[in-house]
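# What follows is a predicted structure for the sequence shown.
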Amino acid sequence: MAQNLIQTQAQKQVQTQRLTQQQMLVVHLLEMPLTELEHSVAAEIDDNPALEVAGPDDVQPADDMHESVSGSDEDDDFDTVNEREERESALDQALSGIGMDDEMPEAAQYVASNNQNADYEEITYGDQVSFYDRLKEQMVDVELTPREHEIMEYLIGSLDGDGLLRKDIATLSDELAIYHNIDASEHEIEHVLHVLQTFDPAGIGARNLRECLLLQIRRRDKSEMRSMMERVITECFDEFMNKRWDKIASQLGIDTDTVKTVHNELLKLNPKPGSSLGETEGRNIQQITPDFIVDTADDGTVSFYINSGNVPDLYVSDSFTDMVKSYQKNKSKMSRSEKEALLYAKEKVERAQGFIDAIKQRRHTLYVTMKAIIDIQKAYFQDGDESDLKPMILKDVADKTGLDISTISRVSNMKYAQTRWGTFKLRHFFSDSVKTESGEEMSTRKIKAALKDIIDNEDKRRPLSDDAIKDKMNESGYPVARRTIAKYREQLGIPVARLRKK
């Protein structure tokens, strides 16, 4: 029996969320690191005459953006900021539907609490110690006079993002004399530079590509291959740069197979040694401006404040505000041109007030996020031991602050915290957890630290296999699977046992 199809119309109420222009501004400012925010504020001041910079007499008393966290485990309550958090709830709900690509993958969040065998893809953020700090750490391993120490620090600060020294020695000598009142000869600077060139990674402090490659080659054990590689760079550098391997073979009197082997070995060298230290480390520390300053006192008290940098205190121009009030009282008597002036002034005042509110909301969101991170990772901020970093994902901080996960993600991206132990991206403080074979939940960061310690202390004449490392990890209280050992070893950039043998 055929059925008749009837077309009908019906009303249906659907609730959708769209960000207002003000909410979009808050999101935009929230994503910015401090240096970018400074440029944005300066541009807004230039563009909006109703937005003015407060003078010394206009500065308001300090707000609650400075926080101390005691050495105890009690959580500080957030009652003083609940009212503002309620105002943010609408924004957080709207944020939950956009930009979720910034969030840690759901798979990683799920396995953080449910995976039984750690056989999953881990989110790895790496070591975020700054380039400058990493090289300064190595200064304690060499003997330097106080004068040489100052010269060394200046040389490190003069390296470019690739880890090379582009300035010539004469220029460095002049700068030391002008800026640091150190009358250092070129010979003295050259001596300190040679010490810097012994630091890791190999090639650091080279003045050009040729020197960079030679520094790396000369770190190798003496062999025919090392000798051949050195000859290519010293005797045939132009041919090497132009990839004329046939000419190199002819000039050095070697056969095709040998030249191919030398070629492959040379390709393993790094022309940009600074970049090998990671995203944060491969650039000059002066280009990294921390958004948070965290201080740890000797008694274990952790305090922090938000770095305002060159962002000034802002207020809405009194003249524009008075203009709007005056015009609104006399609307009926106003001419067309006066009404246009009123609309212009009103738009500028509203935009200025909206920008000021967005800046305040950004500071508040950064404040509660950093406070929550310190509350969770208090032990790490007290002693700087990475093994004390607890498992922590975006959701943990979101639950503690009452903010949306995507909001926490935006705060954590491209923001840096300066601590007593170095300058780190906020992502450094996040770590997944893994359930060991005994069922215990443990931080992957802690497991990796134990793994690296075992390998660092092994007998390099008889390096440990992954199975042997697994046994030692079990003895140390880290019962993890062999495949987990292999995966974490690869993520740490540590080769297999036969390649570690010396």
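Great, that's in hand.
# From now on I want contacts and neighbour counts done on CA atoms only, so please keep to that.
Noted.
# Burial check on Lys260, number of neighbours?
13 (other CA atoms under 10 Å).
# who touches the host helix or strand of it?
Here Lys260, judged by DSSP states H and E, is contained in helix 256-266. Helix 256-266 is contacted from outside by Met225, Met228, Met229, Trp245, Asp246, Ile248, Ala249, using CA atoms under 8 Å, 6 or more residues apart in numbering.
# Near the fourth one, how many other residues are there?
Just to be clear, that refers to Trp245. 19.
# Let me know the secondary structure of Thr423.
Under DSSP: H, G, I helix; E, B strand; the rest coil, Thr423 falls in the strand class.
# Against Tyr367, how distant is it?
For Thr423, the distance to Tyr367 equals 18 Å [CA to CA, to the nearest Å].
# Comparing these two, which shows the higher neighbour count?
Thr423 (25 against 20).
# so the more buried one makes contact with Tyr416?
Yes. Shown here, Thr423 and Tyr416 form a contact pair, counting by CA atoms under 8 Å, at 6.7 Å.
# how about the strands in the protein?
For the chain, the strands defined by DSSP state E occupy 51-53, 66-69, 292-296, 302-306, 314-316, 416-419, 422-425, 433-435, 441-443.
# Who are the contact partners of the residue lying closest to Asp255 once chain neighbours are set aside?
Leaving aside its chain neighbours, Asp255 sits nearest to Ala249 (6.3 Å; criterion: CA to CA, 6 or more residues apart in numbering). Taking CA under 8 Å, 6+ apart, we find Ala249 in contact with Asp255, Thr256, Val259.
# and the residues you listed, which are buried?
Burial by neighbour count, 16 or more other CA atoms under 10 Å: within the contacts of Ala249 this picks out Val259.
# Nearest to Ser438 among the contacts of Ala249?
Val259 (52.7 Å; CA to CA).
# Among the strands of the chain, show me which one is buried the most.
Using mean count of other CA atoms under 10 Å, the stretch among the strands of the chain with the greatest mean number of neighbours is strand 433-435 (a mean of 25).
# For it, name the packing helices and strands.
Using 3 or more CA pairs under 8 Å, 6 or more residues apart in numbering; DSSP states H and E, the elements in contact with strand 433-435 are helix 106-114, strand 441-443.
# who wins for proximity to Ser335 among those?
Per CA to CA, nearest to Ser335 of those: helix 106-114, 59.8 Å.
# got the buried residues for the closest one?
Ala108, Gln109, Val111, Ala112.
# so which of the residues you listed comes closest to Arg351?
Using CA to CA, these come closest to Arg351 at Gln109, 39.3 Å.
# That closest one contacts Ile393, correct?
Yes. Counting by CA under 8 Å, Gln109 touches Ile393, with 7.1 Å between them.
# try it against this one:
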Amino acid sequence: MLKQSLQQKLLQKLSPQQIQVIKLLELPTLQLEERIKKELEENPVLEEGSNEEEYQEENYSDETPEKDKDKDEFSLEDYMNDEDTPSYKLSAQNYSADDKHEEIPFSGGTTFHELLISQLGLRILSPEKHALTEYLIGNIDEDGYLRREIESIVDDLAFSMGVETSYEELVELLRVIQDFDPAGVGARDLQECLLLQIERKGKFNPDVKLAQLILKKNFEEFTKKHYDKIQKRVGATDEDFKCAVDEILKLNPKPGSTFSNPLDKASPTIIPDFILEEEDGDLLLSLNSRNVPELHISRSYSEMIEDYSGNKKNQSKENKDAVMFVKQKLDSAKWFIDAIRQRQNTLLQSMNAIIQYQREYFIEGDERKLRPMILKDIAEITNLDISTISRVSNSKYIQTHFGIFSLKYFFSEGLQTDSGEEVSTREIKKILQECIDKEDKKKPLTDDKLAVILKEKSYLIARRTVAKYREQLNIPVARLRKEL
């Protein structure tokens, strides 16, 4: 049986312009520069610079001879799809697969894998074994490890390349690679990597012999720092055992990283989105717009649309299509400029609220002055949505007179002391860090002891909370912090 019913629903739909603002809001300065460059390339109606600059250029061009002016003039026919103009040239992205892109070549240092191949050239091997060894080198990662199973490589060679080999033959060739520099290269796990390095140090050194025994027979206990158990098992004196452990700690767990090419992994560049300056107690905030150009609508295109709109009679279909194309680009440019403006306003509004909330901290730069602050606090000050504040704080940085900080750094939960005073969890983490930095490494502080110390400082925190904060600081448990 069919029934009809009337329902009323409240739905919120975002317009394309609002979506564009949201997307731009999430971008840090560096990515915003790339986004603007892309828009300038795709939309001929959008231009760099201020309208005043364009006006001055136009006045200057009025003084040039008529013959030269004609060269710069263009008409709507330039955008019409005639026989001489391929259709792809009218699209938003005027690129062809055949277009030639000149790139500036640059030279880099020898890569890690090139270093290994060059050492292979010094070995006398048959062409077949040389090819297999080179294939093994290709499977070694940037840390210097062969993390793939030998059996899997045997199968790959058989099925993908039609090359028959065996587990034993590849292991024999891997031994050749493990004799290369840097020591430890070609290892299949950390234990083998350290053993390969320690073996090169000389078998007649008693410290090396003991270190080799520890790695070979007691590796798992060593990784867990069960030093007392290992020392008792190997029957070494305190001094001999300490010297052997020191030998192990000098080894490189990632031998490949020593020879890695800095061009392979470029370190990320942090460009601040905000610049905060302090002058006589006043805080002056500005957006970092160093490489973000001013944008405006091309006056020539606007005038062209006005001319053709005022004369709609006797227009061909091609003219109308061209006018529609330019009009779409004009609207798109207006939306983009407006979205950029809204982004800048929202960023400044949000950052000013954060500075207002954390004023004491930004004046002095003392971490202990940071107040507990969550997204909701800034949302209430600015009358913006929490999701907007989240987008503002994500991947954004501010340059202050005491360093560059991520905006997320200023947000933290709060706890109360036994006197009822609210403090930031960041302050508690700093105290934890200081306690662990000053601890006796032979008897490191357990989480229980750290909880007691915090209680003595009026911070009532459970042991499990201490453990949580310690993990957030990337500090291992007491047993793993132990040193001899």
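In hand now; what should we look at? Small disclaimer: the values here were computed from a predicted structure and weren't measured.
# quick revisit: can you list the strands of structure 1 in CSV and add distance to Val27 of structure 1?
Formatted as CSV, the strands of structure 1 follow (distance: least, CA to CA, whole Å):
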stretch, distance to Val27 of structure 1
strand 51-53, 20
strand 66-69, 23
strand 292-296, 19
strand 302-306, 18
strand 314-316, 19
strand 416-419, 18
strand 422-425, 19
strand 433-435, 30
strand 441-443, 31
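# Compare these and give me the one nearest Arg166 of structure 1.
That would be, of the strands of structure 1 and by CA to CA, strand 422-425, which comes in at 25.0 Å.
# In structure 2, what stretch matches the closest one?
On structure 2, the counterpart of strand 422-425 of structure 1 by TM-score structural alignment is residues 403-406.
# Comparing that stretch with structure 1, how large is the average distance?
Average distance, stretch 403-406 of structure 2 versus aligned residues of structure 1 after superposition (mean CA distance after the TM-score superposition for structure 1): 1.4 Å.
# how much space between Ala462 of structure 2 and Thr110 of structure 2?
53 Å.
# whoops, I mixed them up, Ser286 of structure 2
43 Å.
# One more: Glu142 of structure 2?
13 Å.
# What's Ala341 of structure 1 aligned with over in structure 2?
In structure 2, Ala341 of structure 1 lines up with Ala322, judged by TM-score structural alignment.
# typo on my end, it should be Ile293 of structure 1
In structure 2, Ile293 of structure 1 lines up with Ile275, judged by TM-score structural alignment.
# check contacts around its match.
For Ile275 of structure 2, the contact set (CA under 8 Å, 6+ apart) comprises Leu285, Ser286, Leu287, Asn288, Ile398, Gln399, Thr400.
# any chance of the residues you listed in CSV, with distance to Tyr301 of structure 2 too?
Below are the contacts of Ile275 of structure 2 laid out as CSV (distance: CA to CA, whole Å):
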residue, distance to Tyr301 of structure 2
Leu285, 36
Ser286, 33
Leu287, 31
Asn288, 30
Ile398, 38
Gln399, 40
Thr400, 43
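# List just the nearest of these to Leu25 of structure 2.
Of these, the one sitting nearest to Leu25 of structure 2 (CA to CA) turns out to be Leu287, at 13.3 Å.
# Just list the residues touching that closest one, thanks.
Asp273, Phe274, Ile275, Gln344, Leu348.
# More neighbours: which of Ala462 and Thr110 of structure 2?
Ala462 (15 against 11).
# That one -> structure 1?
The alignment partner of Ala462 of structure 2 in structure 1, by TM-score structural alignment, is Ala481.
# wait, its match sits on Lys435?
No. Ala481 of structure 1 is beyond contact range of Lys435, at 10.3 Å (criterion: CA under 8 Å).
# how far off strand 282-287 does the lengthiest helix in structure 2 point, in degrees?
Taking DSSP state H as the criterion, structure 2 has its longest helix at helix 317-357. Between the axis of helix 317-357 of structure 2 and that of strand 282-287 there is an angle of 160 degrees, by axes from the mean of the first three to the mean of the last three CA atoms, to 10 degrees.
# what about helix 317-357 of structure 2, how far off from structure 1?
Once superposed with structure 1, the aligned residues differ from helix 317-357 of structure 2 by a mean of 1.1 Å; criterion: mean CA distance after the TM-score superposition for structure 1.
# for that helix, packing partners?
Checking 3+ CA pairs under 8 Å, 6+ apart, helix 317-357 of structure 2 ends up next to helix 16-26, strand 282-287, strand 295-297, helix 299-309, helix 375-382, helix 386-393.
# looking at those, which is closest to Arg426 of structure 2?
Using CA to CA, the nearest of those to Arg426 of structure 2 is helix 375-382, at 15.7 Å.
# Would you mind measuring from the residue nearest to Lys348 of structure 1 when sequence neighbours are not counted to Ser308 of structure 1?
Excluding its sequence neighbours, the residue lying closest to Lys348 of structure 1 (CA to CA, 6+ apart) is Ala50, at 5.7 Å. As judged by CA to CA, Ala50 of structure 1 and Ser308 of structure 1 stand 22 Å apart.
# and the helix holding Lys260 of structure 1, how far out from the chain's middle?
Averaging C-alpha positions (CA atoms, centre = their mean, to the nearest Å) puts helix 256-266 of structure 1 38 Å from its chain's average.
# Can you pull up the most central residue in structure 2?
A centroid search over structure 2 (CA atoms, centre = their mean) returns Pro268, at 6.3 Å, as the residue closest to the centre.
# quick one, what contacts that one?
Listed by CA under 8 Å, 6+ apart, the contact set of Pro268 of structure 2 is empty.
# Of all the residues in the helix holding Lys260 of structure 1, which ones are buried?
Val259, Val262, His263, Leu266.
# for those, which one is nearest Ser89 of structure 1?
Leu266 (56.7 Å).
# Does Arg343 of structure 2 touch Leu27 like I think?
No. Using CA under 8 Å, Arg343 of structure 2 is not in contact with Leu27; the gap is 9.6 Å.
# follow-up on the earlier one: how about the residue nearest to Lys348 of structure 1, what's its partner in structure 2?
Here Ala50 of structure 1 is matched to Val45 in structure 2, going by TM-score structural alignment.
# What is the neighbour count of the aligned residue in structure 1 for Asp385 of structure 2?
Here Asp385 of structure 2 is matched to Asp404 in structure 1, going by TM-score structural alignment. Neighbour count for Asp404 of structure 1, taken as other CA under 10 Å: 21.
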